[in-house]
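Participant: Generate a structure from the sequence data that follows.
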Amino acid sequence: MRLFIGIPLPGEYAQIIRQIQAAWKKRLASKVSWVRPELAHVTLRFLGEVDEDKVPVIVQAMQDAARGSFAAQGGAGGFFPAVGAPRVIWIGLRQGREECAAYFEKLDGGLAQAGFSAEQKPFSPHLTVARVKAAARNDEWSGLLVDLKRDWPAFTVSHVVLWQSILKPSGPEYRRVAEVGLAGRS
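Facilitator: Here you go, the predicted model:
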């Protein structure tokens, strides 16, 4: 099973992302693979291929990391990498960054104790809007950044989800494997 842990987003985010994508699909000459808006989420930890019998220890690590629900809100966007041709177009968090980072740290430690490798990249909570397959020189990347900086709606992060990512020619499909509430801990 190809698994990842993430935060689901409210439906308003899918609507706004759909509007941004509709506006920019026509304006960019770059070859861009746009994320289906209804699949947008904040990834906390990508696990990759995992045997199904490991799901209970993953869920336990998710539960152990829970320290209460928290408020979150989208913020300005950006690109990975920060310099050079963009490969990923993303939206960051204006609110909830510290809480996401604290949850990630506890989660990553719990997963390491369960035998998973610790994450090597620095944690940066974001939601991916698109992946750039081939960047065109004269695209208006700065204009896209301005458009990503919106008044994103605030929402409460009350649970995290363990998703299975099923890769298909038409794009990935996500299946919820487990959901862990955050409000029960303090």
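
Participant: use CA for all of it now, contacts and neighbours both
Facilitator: Will do.

Participant: Quick check: nearest residue in space to Gly48, chain neighbours excluded?
Facilitator: Closest residue in space to Gly48, ignoring its immediate chain neighbours: Arg2 at 4.8 Å, by Cα to Cα, 6 or more residues apart in numbering.

Participant: number of nearby residues for that neighbour?
Facilitator: Using other Cα atoms under 10 Å, Arg2 has 16 other residues around it.

Participant: you'd agree it is up against Gln164?
Facilitator: Yes. Between Arg2 and Gln164 a contact is recorded at 5.5 Å, counting by Cα atoms under 8 Å.

Participant: by contact count, what packs against the helix or strand hosting Val32?
Facilitator: Using DSSP states H and E, the element containing Val32 is strand 31-34. Judged by 3 or more Cα pairs under 8 Å, 6 or more residues apart in numbering; DSSP states H and E, the packing partners of strand 31-34 are strand 126-134.

Participant: Second chain to compare with the first, below:
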Amino acid sequence: MRLFIGIDVPQMPKILELLELIKNSGADIKLVEPYNIHITLLFLGEIRDDRLEDVKDSMKGLNFNSFNVTLKGLGAFPNLTRPRVVWVGITEGVQQLKQIRTYIYSELLKRKIRPEDEKDFVPHLTLGRVKSYSSILNLVNLINDNINTEIGKFSVNNVILFKSTLTPKGPIYDKLFEVKAIDRGGSTKPN
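Facilitator: Sure thing, here's the model as predicted:
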């Protein structure tokens, strides 16, 4: 099964507005469905079914207090010259996200599970993936116009293990397990 560990992001009017602007830019881009928007902490890729409990175990010792994440500005990976991924930036909550990721990453390695994304972790929220460079200038201009746009703030109260099933209509995400913030009435709660 294809797994990742992440944070659910509530639907926000400004994100919906930005998705619509990107869609109307004429760029050849595959947008993330609003109900699938999340922050990926670790992408595990294909994990055998018999290793699922090991993945859950790597999360069970996680202790964190709820914290705020502030979303601000559009950007692109690897850069605006050749954008492949269009994202929303995170200005508040970055350290907490990195600490949670570091803890789980270390626990996964102890169980001989190596996540696919070992590169430097830059917390962000993916809005879409560029498929071709058709009308790319419109997209780059849109990103530049919204580089400092205030998008919103939300509280992180849990970290979730998701199963991602790829379908022709896009991925379907199922919550398999979650760890709640310790100040929100629980340590771990299977879903």
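
Participant: ok so, going back, now check structure 2 for the residue matching the residue nearest to Gly48 of structure 1.
Facilitator: Structural alignment (TM-score structural alignment) places Arg2 of structure 1 against Arg2 in structure 2.

Participant: my guess is its match meets Ile47, correct?
Facilitator: Yes. Contact criterion Cα under 8 Å: Arg2 of structure 2 and Ile47 qualify, at 6.2 Å.

Participant: List the residues that contact the most centrally placed residue in structure 1.
Facilitator: In structure 1, the residue lying closest to the centroid (Cα atoms, centre = their mean) is Val42, at 2.6 Å. Shown in contact with Val42 of structure 1 (Cα atoms under 8 Å, 6 or more residues apart in numbering): Gly6, Ile7, Pro8, Leu9, Pro125, His126, Leu127, Thr128.

Participant: If we use 6 Å, what do you get?
Facilitator: If a contact means Cα atoms under 6 Å, 6 or more residues apart in numbering, then Val42 of structure 1 has Gly6, Ile7, His126, Leu127 as its contacts.

Participant: Aligned counterpart of it in structure 2, please.
Facilitator: Looks like Val42 of structure 1 aligns to Ile39 there (TM-score structural alignment).

Participant: In structure 1, what stretch matches the lengthiest strand in structure 2?
Facilitator: Assignment by DSSP state E gives strand 67-77 as the longest strand of structure 2. Mapping strand 67-77 of structure 2 onto structure 1 (TM-score structural alignment) gives residues 70-80.

Participant: average gap between that stretch and structure 2?
Facilitator: Once superposed with structure 2, the aligned residues differ from stretch 70-80 of structure 1 by a mean of 1.3 Å; criterion: mean Cα distance after the TM-score superposition for structure 1.

Participant: neighbouring contacts of that stretch?
Facilitator: 86-96, 145, 148-149, 152, 154-157.

Participant: Then stretch 155-169 of structure 1?
Facilitator: With contact meaning Cα under 6 Å, 6+ apart, stretch 155-169 of structure 1 is reached by 2-7, 69-72, 172-182.

Participant: buried set for it?
Facilitator: Using 16 or more other Cα atoms under 10 Å as the test for burial, stretch 155-169 of structure 1 gives Phe155, Val157, Ser158, His159, Val160, Val161, Leu162, Trp163, Gln164, Ser165.

Participant: ok, Gln19 of structure 1 - contacts?
Facilitator: Remark: with contacts taken as Cα under 6 Å, 6+ apart, Gln19 of structure 1 is in contact with nothing.

Participant: Report the secondary structure element holding it.
Facilitator: Here Gln19 of structure 1 sits within helix 11-25, counting by DSSP H and E.

Participant: Can you check what angle separates that helix from strand 126-134?
Facilitator: Here the directions of helix 11-25 of structure 1 and strand 126-134 differ by 20 degrees (axes from the mean of the first three to the mean of the last three Cα atoms, to 10 degrees).

Participant: Under the alignment, what does Arg27 of structure 1 map to in structure 2?
Facilitator: Matched by TM-score structural alignment, Arg27 of structure 1 corresponds to Ser25 in structure 2.

Participant: Could you tell me where the lengthiest helix in structure 1 falls in structure 2?
Facilitator: In structure 1, assigned by DSSP state H, the helix with the most residues is helix 97-113. Helix 97-113 of structure 1 corresponds to residues 94-110 of structure 2 when matched by TM-score structural alignment.
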